[in-house]
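J.: attaching a predicted model along with its sequence, questions to come.
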Amino acid sequence: MAAVSNPLEEAVLEFGRHLRAERDVSPHTLRAYLGDLNDLCGFAGDVGVTEPAELDVSVLRAWLARQHALGRSRATLARRTAAVRTFTRYLHRRGLLENDPGLLLGTPKRARDLPGVLTQDHAARLLDEMDVQGPVGLRDLAVLETLYGTGVRVSELCGLDIDDLDTERRTLRVLGKGGRERTVPMGEPAARAVQDWVRAGRPRLANENSGPALFLGTRGRRLHPTTARRVVHARIAEVGGVPDLSPHGLRHSAATHLLEGGADLRSVQEILGHASLQTTQLYTHVSAERLKQVHRQAHPRGQKEP
């Protein structure tokens, strides 16, 4: 454990323990927040602030202004603002701050880049033309069919156990962010690919290290998300003309194609496991942009004049 030199840094450590024990935040979020707050502590120390009670809005704004001057992205600034506001609220509730200066901070609007997605034809070519040989081939097809066919996150896919698969109902029991469990429907191609893997592929890779994991690596252990990402990139590269995407790109594609097919936002939100409908609404913009692109390409007056 790093040495603590002042009460503000000790408060950050206590806050980290609070997030871990009581808020059950993900390890990624915990690392990001503590990294942001340690940076704040360093800045505060440079201006003579070492006590939680000395944190005020001028210090916080000066720190954020310095982040902006260093060229931090809007996404990073938004996350750092969120980290500070959560921290000052915690300090205020514990009586270490008389007032909560985080309430006076504005939140930088994050740029929402439209995610890359496959066309429906690209998705069909990728899955129908995949070279499926041996247990690894069966696994890879099952992995890609599941990612695209259900829209699950790659971490959720790798966390699946055999008992999470209901072949009769064609559903998956998925443990998502924040420990939230949901049931996700599978289409027939995805269900068939997973069943083929379980029947003819998994037994040839399984060993004493496999446990109940549904998807396995070549050494028999639970498939790691990094390996799953490599599989997706490699398999897409084998099909000419299909743009390279990550597993998250397949998730984006699944959501976009659901909406294009007439699914309502609430249903897509539930399938994807989004806590907020606002996150799901991003895909309506994806669909709208694609429709505009089709119009520009296909309509005789759709092209912009030079």
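T.: Good, I have the coordinates. Numbers count the residues shown, from 1 in each chain.
J.: going forward, measure contacts and count neighbours with C-alpha atoms only.
T.: Noted.
J.: which element is the residue nearest to residue 165 when sequence neighbours are not counted on?
T.: Nearest residue to residue 165, sequence neighbours excluded (C-alpha to C-alpha, 6 or more residues apart in numbering): residue 172, at 4.9 Å. Assigned by DSSP states H and E, residue 172 belongs to strand 171-175.
J.: let's bring in a second model and compare:
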Amino acid sequence: MARALDLDEAVEDYLQHLKVERNLSRNTLDAYGNDLRQLLEHLEAAGIEATDEVSSRALLDFLTALSRRGLSARSQARRWVAVRGLFRWLRVEGLIDVDPTQGVRMPKAAAKLPELLGREEIERLIAAPGVDTALGLRDTALLEFMYATGCRVSEACNLELGSLHLDQGLVVLTGKGNKQRMVPLGDCALVAMLAWLEEGRPQLLARARGAARQTRRVFLNHRGGSLSRQGWFLRIRQHATTAGITRDISPHKLRHSFATHLIEGGADLRAVQTLLGHADISTTQVYTHLSQAHVRRAYDEHHPRA
């Protein structure tokens, strides 16, 4: 019979497993930690503090509580992934005799099509920063880079000089689980990147102090340090306002736009999967729904008997 563990201890051990053996990113680990802490709070309120006290009924009560708080099916499903992962790991490790998540069924979240920017909106957004200042050169290069590669914002912010192969028009991106992929850069992105590296980056790097002057990060903040995801999020929203884009925008929408525009242009789904760094092609297939909508609009607008 498995030894009962304190739930706090079990969660900490599981998060350490995800960090060391699964090599998950800091952002993913934080998300798992937050979700599991919500579970612990719920179970503690019910007087449950050890792994052998957790039942399927207790977990169903947790899901019911999430629903009553107004969380969407999608948000509930995300938390359930963390909970199920915890108890499956405990069972594999022999730390519990029965997995209480077995038999518990979560309602499937409806697939949500990603929002994207139109091509004309992309052009306005990229033009918004201007190229008269070091920050303008940086932001223009970063917008061009993200739209040219479809990279995640973390991949752009963590990018180092050694990953650039501009003479070949290529960049090596490091994605989830430290998996690397090589992605081409178009001419517009190359021109913007060279201008940033030759003119803008040295100006910002000169503002750095001490060891920060030795940074190998490609994109720097206004003090010459590493650019953060939060900092870039605020900048892109400012540029969207300048470009006259009134709806909500985030760096990730450049990734969605990249994928959709490729498929609309006839790109192979497997090629787009590779460029995006998706482990499963089913993740990429959501973009085919958007592409089909594009085809339908084109048919309705141009077929003489539509």
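T.: Perfect, thanks for sending it. All of these numbers come straight from a predicted model, not from anything done at the bench.
J.: overlay them and tell me the TM-score.
T.: Once superposed, the chains reach a TM-score of 0.88 (TM-score structural alignment, normalised by the length of the first structure), with 297 aligned residues with a C-alpha RMSD of 2.4 Å.
J.: circling back: how far apart are the strand holding residue 172 of the first structure and its match in the second structure?
T.: For strand 171-175 of the first structure, the mean deviation from the second structure after alignment is 1.0 Å (mean C-alpha distance after the TM-score superposition for the first structure).
J.: give the buried residues for that strand.
T.: 171, 172, 173, 174, 175 (16 or more other C-alpha atoms under 10 Å).
J.: contacting residues for the third one?
T.: For residue 173 of the first structure, the set of contacting residues under the criterion of C-alpha atoms under 8 Å, 6 or more residues apart in numbering consists of 160, 164, 165, 181, 182, 183, 184.
J.: before we move on, back to that, would you list the buried residues of strand 171-175 of the first structure in TSV and tack on distance to residue 277 of the first structure?
T.: Formatted as TSV, the buried residues of strand 171-175 of the first structure follow (distance: C-alpha to C-alpha, whole Å):
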residue	distance to residue 277 of the first structure
171	22
172	22
173	21
174	19
175	19
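J.: got the residue ranges for the helices in the stretch 101-250 of the second structure?
T.: Ranges of helices within the stretch 101-250 of the second structure are 119-127, 134-149, 153-157, 187-195, 201-205, 229-242, based on DSSP state H, counting those that start in this stretch.
J.: what remains of the contacts of residue 173 of the first structure once you look at the second structure?
T.: Of these, the ones still in contact in the second structure (both residues aligned by TM-score structural alignment, their matches' C-alpha atoms under 8 Å) are 164, 165, 181, 182, 183, 184.
J.: most surrounded residue in the residues you listed?
T.: residue 165 (21 neighbours; other C-alpha atoms under 10 Å).
J.: ok, that residue - contacts?
T.: Shown in contact with residue 165 of the first structure (C-alpha under 8 Å, 6+ apart): 171, 172, 173.
J.: gap between it and residue 6 of the first structure?
T.: For residue 165 of the first structure, the distance to residue 6 of the first structure equals 51 Å [C-alpha to C-alpha, to the nearest Å].
J.: same deal with residue 131 of the first structure?
T.: According to C-alpha to C-alpha, residue 131 of the first structure stands 60 Å off from residue 6 of the first structure.
J.: what's the answer for residue 290 of the first structure, then?
T.: According to C-alpha to C-alpha, residue 290 of the first structure and residue 6 of the first structure sit 54 Å apart.
J.: try residue 146 of the first structure
T.: With C-alpha to C-alpha as the criterion, residue 146 of the first structure and residue 6 of the first structure are 50 Å apart.
J.: hmm, residue 54 and residue 8 of the first structure touching each other?
T.: No: the criterion here is C-alpha atoms under 8 Å, and residue 8 of the first structure misses it with residue 54 at 9.1 Å.
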